[in-house]
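A.B. asks: Dropping a prediction and its sequence here:
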Amino acid sequence: MSSSIPDERTLVLIKPDAVRRGLVGEIISRFERKGLRIDAMVARTMDVALADEHYAEHVERPFYPPLKTFMTSGPLVAMVLSGDQVIEVVRGLIGATDGRKAAAGTIRGDLSLSNRENLVHASDSTDSAKRELALWFPELS
C-alpha cells in the first residue's frame, strides 16, 4: 500500500491534566489503534516562554493567563504523529474542545468534563502543524 502522497505530520500534546490522571497510555493507544504512527515523543514541562510562543495568537486574550498557568502546571507528553490526513483524523479522535459537549467515543467525550482541562492539544491545520512542530521538535524540521 504505497502512495505518492507523503503522510502528514501533526503535533499532539497530552496535557498536564491527562498526565496527572494517568491517561497517557489510554490516549496513545487510541492513536495507535487508529493506525497512526508516533514519529517522536517526549515528556517535558512547558515553560512560560514556550507557552507564549505556542499560544502566540491568544496571548492578549482574557482566557490566556489561566490557560498558561494550567499548561505550565506539570509534565505533559509532546508527540509527532503521522499518517494519511493525520491532522483531520486526530482532531476527529480527540473531539470538540469542550469535553462536556464532545461526542461520546472521542477522547474528550469519554474522558473530559472541562473546556480548559481537556486532556489533549492537536494542531488544527497544516500551517499550525508546521509552526508547532518547529517549536516542539526543531530537530525534525
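C.D. replies: Here it is on my side, so go on.
A.B. asks: When you work out contacts or count neighbours from here on, use the C-alpha atoms and nothing else.
C.D. replies: Fine.
A.B. asks: Could you pull up the contacting residues of residue 45?
C.D. replies: By Cα atoms under 8 Å, 6 or more residues apart in numbering, the contact set of residue 45 is 72, 73, 74, 75, 76.
A.B. asks: quick one: which of those is nearest residue 30?
C.D. replies: Residue 30 has its nearest neighbour among the contacts of residue 45 in residue 76, at 17.2 Å by Cα to Cα.
A.B. asks: next SSE after the helix or strand that contains that closest one?
C.D. replies: Taking DSSP states H and E as the definition, residue 76 sits inside strand 75-83. For strand 75-83, the following helix or strand on the C-terminal side (DSSP H and E) is helix 86-94.
A.B. asks: Would you mind listing the outside residues contacting the helix or strand just after that next one?
C.D. replies: Downstream of helix 86-94, the next assigned helix or strand under DSSP H and E is helix 107-111. Helix 107-111 is contacted by residues 27, 93-104, 118-120 when judged by Cα under 8 Å, 6+ apart.
A.B. asks: A further structure is provided below for comparison with the first:
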Amino acid sequence: MMSKERTFVMVKPDGVQRGLIGEIIGRFEDRGLKLVGGKFMQIDRDLAEEHYGEHEDKPFFDDLVEFITAGPVMAMVWEGQDATQQVRTMMGETDPAESAPGTIRGDFGLDLGRNVIHGSDTEPGSNGREIELFFDDEELLDYERIDEAWLYED
C-alpha cells in the first residue's frame, strides 16, 4: 500500500497570468488528491532565493529568482497516497517539449523557463522543507473528503 503524504505545488507566475489556477486545481481534485492548504501570494526575493537554494551556484539561478518574483503565484499543499509521485507524473517533464500530452506541462507549457508549475521532487525531505517555507502549521487543514472511502482501499 502506498503511503499517504503531503506535497508542495505552486502555479508559477506564467500559469497565474494565463488563468490556469482553476484548471490545475481541478486536475488534482479529479485525480483524488485533497487540497489541505492554499495561498495566493507574491514571493519576495529572500523567499525565492531560499526556495531555489539548491541551484544557487548554477548560471540560471538569478533568472529563476527574477521569474518567480515577477508576479503572483498560487502555493498549495496537496495530500494523498503517494502524492508527490502522483503530482510529478501529472506535471510532466521539466521541459514542456519533453512532456507527454495530458500532463500539465505537456498541455500548457511551451518553454523550459515558462513551464507553468512547480512541485516538490521525490528527494527525502523536499516536501517538508518546501511546505515549511510557504506555510505555517495552522494554515494546513486536516479533514476527510466524503469520497476518500471510494478512492483508497483499506
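C.D. replies: Perfect, I can see it now. Keep in mind that this is a model prediction, so the values were computed, not measured.
A.B. asks: coming back round to it: what range does the strand holding residue 76 of structure 1 cover in structure 2?
C.D. replies: Strand 75-83 of structure 1 lines up with residues 72-80 of structure 2 when matched by TM-score structural alignment.
A.B. asks: which one among the contacts of helix 107-111 of structure 1 gets closest to residue 20 of structure 1?
C.D. replies: The nearest member of the contacts of helix 107-111 of structure 1 to residue 20 of structure 1, counting by Cα to Cα, is residue 119 at 10.0 Å.
A.B. asks: follow-up on the earlier one: the strand holding residue 76 of structure 1 vs structure 2, mean deviation?
C.D. replies: Superposing on structure 2 and averaging over aligned pairs (mean Cα distance after the TM-score superposition for structure 1), strand 75-83 of structure 1 comes out at 0.3 Å.
A.B. asks: For structure 1, which segments count as helices?
C.D. replies: In structure 1, the helices defined using DSSP state H lie at 16-20, 24-34, 48-54, 64-71, 86-94, 107-111, 126-136.
A.B. asks: mind listing what's buried in the last one?
C.D. replies: Across helix 126-136 of structure 1, burial judged by 16 or more other Cα atoms under 10 Å covers 126, 129, 131, 132, 133, 136.
A.B. asks: Now do the same contact list for the residue most central in space within structure 2.
C.D. replies: For structure 2, residue 9 is the residue whose C-alpha lies nearest the centre (Cα atoms, centre = their mean; 1.5 Å). With contact taken as Cα under 8 Å, 6+ apart, residue 9 of structure 2 is in contact with 75, 76, 77, 78, 117, 118, 119, 120.
A.B. asks: Ok, residue 32 of structure 1 next?
C.D. replies: By Cα under 8 Å, 6+ apart, the contact set of residue 32 of structure 1 is residue 38.
A.B. asks: aligned partner of it in structure 2?
C.D. replies: Checking with TM-score structural alignment, residue 32 of structure 1 has residue 29 as its match.
A.B. asks: next one: residue 49 of structure 1
C.D. replies: Residue 49 of structure 1 maps onto residue 46 in structure 2, with residues paired by TM-score structural alignment.
A.B. asks: before we move on, what about residue 111 of structure 1?
C.D. replies: Checking TM-score structural alignment: residue 111 of structure 1 goes with residue 108.
A.B. asks: next one: residue 130 of structure 1
C.D. replies: When structure 2 is aligned by TM-score structural alignment, residue 130 of structure 1 is paired with residue 128.
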